[in-house]
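> Provided below are the primary sequence and the corresponding predicted coordinates.
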Amino acid sequence: MSTTQKADSMVMPADIVPLLEQAEAEEMSEFQSLVVGEERTALSMASVRLRGGVCMSVGNDPDEYWNKALGFGFEAPVTTSLVSDVLDFYTTHQSRVAVLQFAPSVMPTHWERIAREFGLQRTAGVIKFAAPVETVIAAGRSAELAEGLSVEAVRPEHAANWAHTVVSGMGMKENCFLPGSIGTVGHPAWRPFGVRDGDGNYVAGGNLRIHGPVATLFAGATLPQARNLGAQGALVRARALAAREAGCEWLFVETGPSTPERPNPSYRNMLRYGFEIAYQRPNWVWKRPLTHGVSNSISAGSRSAAVS
């Protein structure tokens, strides 16, 4: 894995962006694939691989979080025709809203024109963090977990209780998050961990997904009554140790931006655990046009094909 030097002296892989984006795309796609049978049907779930990326749709999603398209721009360039194909997928599946996520490094020079054609609205998106596994392990050595709490790998018989805790701690509806989380327990690519109190109840949880030489921290959450007791620090360290055991060299994680007006504790925690900012990736939000007949997104794609 080739490397490049950042101004703050941490050596980052030269291919950090495709590693981050591909790991996340596979993570999201695999997570949704773990929802099967009647639950998948009830949630109106669908997905497709497209030009190196993935599009995922959850029709009955009250959080409007899981309709995501990402991982594009590395196997094939981001073009008008690509965006048209992505939005055709969401139009076909009658999605009300979808979020398109592109790393800044793959954006074409005429992206603003494409965004206007399809009515895509930019929002803040996420901060992508990266760190060597050993750096995170070292940063976590001083973390203290409050007396009476313990961190452990989740066993299959505890999967449902753990998953309910994570979903509740994140403040999300159960939708596909609950069955997907349950499905990760025992899966060879995932390493779920939980924090339990003295009565054996889960009060926090988090997941880890292995992707070759890298791993991603996924869905860390703590119930309100157990916050500020060291649970997240313990979970980060436990997952970093699991990543090292799996042979991973780098850890990735994302969280929302932090501003003076809207401080984000997770952002500060990532810096405390040894992570450094790789880049910020905005969200491009599409909403289904409320028109009859052919959607605006499809017709816009036809008009714009010449500039792709």
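Thanks, I have it. Numbers count the residues shown, from 1 in each chain.
> could you use CA atoms for every contact and neighbour count after this?
Fine.
> who's in contact with the residue nearest to Gly256 when sequence neighbours are not counted?
Of all residues not flanking Gly256 in the chain, Val126 sits nearest, at 4.6 Å (C-alpha to C-alpha, 6 or more residues apart in numbering). Going by C-alpha atoms under 8 Å, 6 or more residues apart in numbering, Val126 touches Glu254, Thr255, Gly256, Pro257, Gln280, Arg281, Pro282, Asn283.
> cool, and Pro77?
Val106, Pro108.
> swap in Ala204?
Counting by C-alpha under 8 Å, 6+ apart, Ala204 touches 165-166, 169, 194-196, 220-223, 226, 231-232.
> again, only using 6 Å
Gly194, Val195, Ala221, Thr222 (C-alpha atoms under 6 Å, 6 or more residues apart in numbering).
> and the helices in the stretch 151-300 of the chain?
159-170, 177-184, 231-245, 265-272, 296-304 (DSSP state H, counting those that start in this stretch).
> comparison target, given below:
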Amino acid sequence: MSGGLAAATVLEKVEAEMMYRAESGAPAQVLAHMGMASARIGGGSVLVMRRDVTEFWNKALGFGFDEPVTAELIGRVCEFYREHDAPMAVLQLAPAVLPDDWDDIRTRYGLEPGGAVVKSTHDLVSIDPPKTDLRVGEVDVDNARQWASTLLRGFGMPEEGLAEMTAAVVGSPGFRCYAAWDGDEIVAVGGAFVLGDVVELWGGTTLPSHQRRGAQSALLATRLLDAKAAGCRMAVVETAAEGPGERNQSFHNVLRLGFSPQYERPNWVWRPGRQVR
């Protein structure tokens, strides 16, 4: 895998902006009910959801490009989480931005390894057409709530609060949302977020009842074709890294569609109460 600073700048910034807009753009009542807050610190996106039971939405990413990663920067991020009573947080930093003293910094702030994701890209030159017996297309605001429900159920997440937040991205600037239908039922979903000439693909999941029918490959292909038609030059996607003896079907789906892995990015988990030396 490659993973230089120039490439990481593009790949990290588009994901960070997508996450920032998705969470900060939630309806006001959802922001209050879920205990949500957001900030831009050191050029990165720092996102809090106090009532997050999934350990997914408390996330900080996009660092190391507007200013270097230092102990002072990580301290500001951790302090933001403490101020907002976050139950935990995941800091995601590309390998290219980690300083030589990263082990000292992460030890100081009690950051523990917590899995990793693989960043992969597609040049949008050659795209296989979608193949599935399901109907695949873009979702409009009338179907936003059903789309959000399918996304959350597919990932095993509760719908309370999260469904309203997720549905709000449908029709929002930069976002395009897609689904696969079996009759009138949405059974698989995927999102796209365009920033400049780069598209971030996110939220791909299929309900267990409709897996192995080509839904995710078709949704990936459809999003790639639409992004190319819109003038994008590159697509980016994240999938969970495979551990020893593991096989992540999502990762192999994107490889089959022509994506190329760029680098593996570790997660660093922060929890309150860990002593700072």
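Perfect, I can see it now. The shown structure was predicted, so the numbers you read here are calculated from the model rather than taken from an experiment.
> which one in the first structure is aligned with Ser149 of the second structure?
Aligned by TM-score structural alignment, Ser149 of the second structure pairs with His164 of the first structure.
> roughly how far does that match sit from Lys68 of the first structure?
23 Å (C-alpha to C-alpha, to the nearest Å).
> name the residue in those two with the higher neighbour count.
Applying other C-alpha atoms under 10 Å to His164 of the first structure and Lys68 shows that Lys68 carries more neighbours, namely 24 against 18.
> burial count for the aligned residue in the first structure for Arg176 of the second structure?
Using TM-score structural alignment, the equivalent of Arg176 of the second structure in the first structure is Arg191. Number of residues near Arg191 of the first structure (other C-alpha under 10 Å) recorded here: 23.
> ok, Arg191 of the first structure - contacts?
With C-alpha under 6 Å, 6+ apart, Arg191 of the first structure has these contacts: Asn207, Leu208.
> for Val166 of the first structure, see how far away it is.
Arg191 of the first structure sits 14 Å away from Val166 of the first structure, going by C-alpha to C-alpha.
> and for Met45 of the first structure?
Taking C-alpha to C-alpha, one finds Met45 of the first structure at 21 Å from Val166 of the first structure.
> so the two - more neighbours on which side?
The neighbour comparison of Met45 of the first structure against Val166 (other C-alpha under 10 Å) goes to Val166, with 26 against 22.
> wait, doesn't that one sit right on Ala221?
Yes - if you go by C-alpha atoms under 6 Å, Val166 of the first structure and Ala221 touch, sitting 5.5 Å apart.
> rewinding a little: strands - which of the contacts of Val126 of the first structure land there?
Counted as lying in strands by DSSP state E, out of these, are Glu254, Thr255, Gln280, Arg281, Pro282, Asn283.
> show me the contacts for the third one.
Contact criterion C-alpha under 6 Å, 6+ apart gives Val126, Ile127, Lys128 as the residues in contact with Gln280 of the first structure.
> in the second structure, what residue corresponds to the first one?
Using TM-score structural alignment as the criterion, Val126 of the first structure maps onto Val117 of the second structure.
> distance to Ala146 of the first structure added to the contacts of Val126 of the first structure, as JSON lines?
What follows is the contacts of Val126 of the first structure, written out as JSON lines (distance: C-alpha to C-alpha, whole Å):
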{"residue": "Glu254", "distance to Ala146 of the first structure": "26"}
{"residue": "Thr255", "distance to Ala146 of the first structure": "25"}
{"residue": "Gly256", "distance to Ala146 of the first structure": "27"}
{"residue": "Pro257", "distance to Ala146 of the first structure": "28"}
{"residue": "Gln280", "distance to Ala146 of the first structure": "33"}
{"residue": "Arg281", "distance to Ala146 of the first structure": "35"}
{"residue": "Pro282", "distance to Ala146 of the first structure": "36"}
{"residue": "Asn283", "distance to Ala146 of the first structure": "37"}
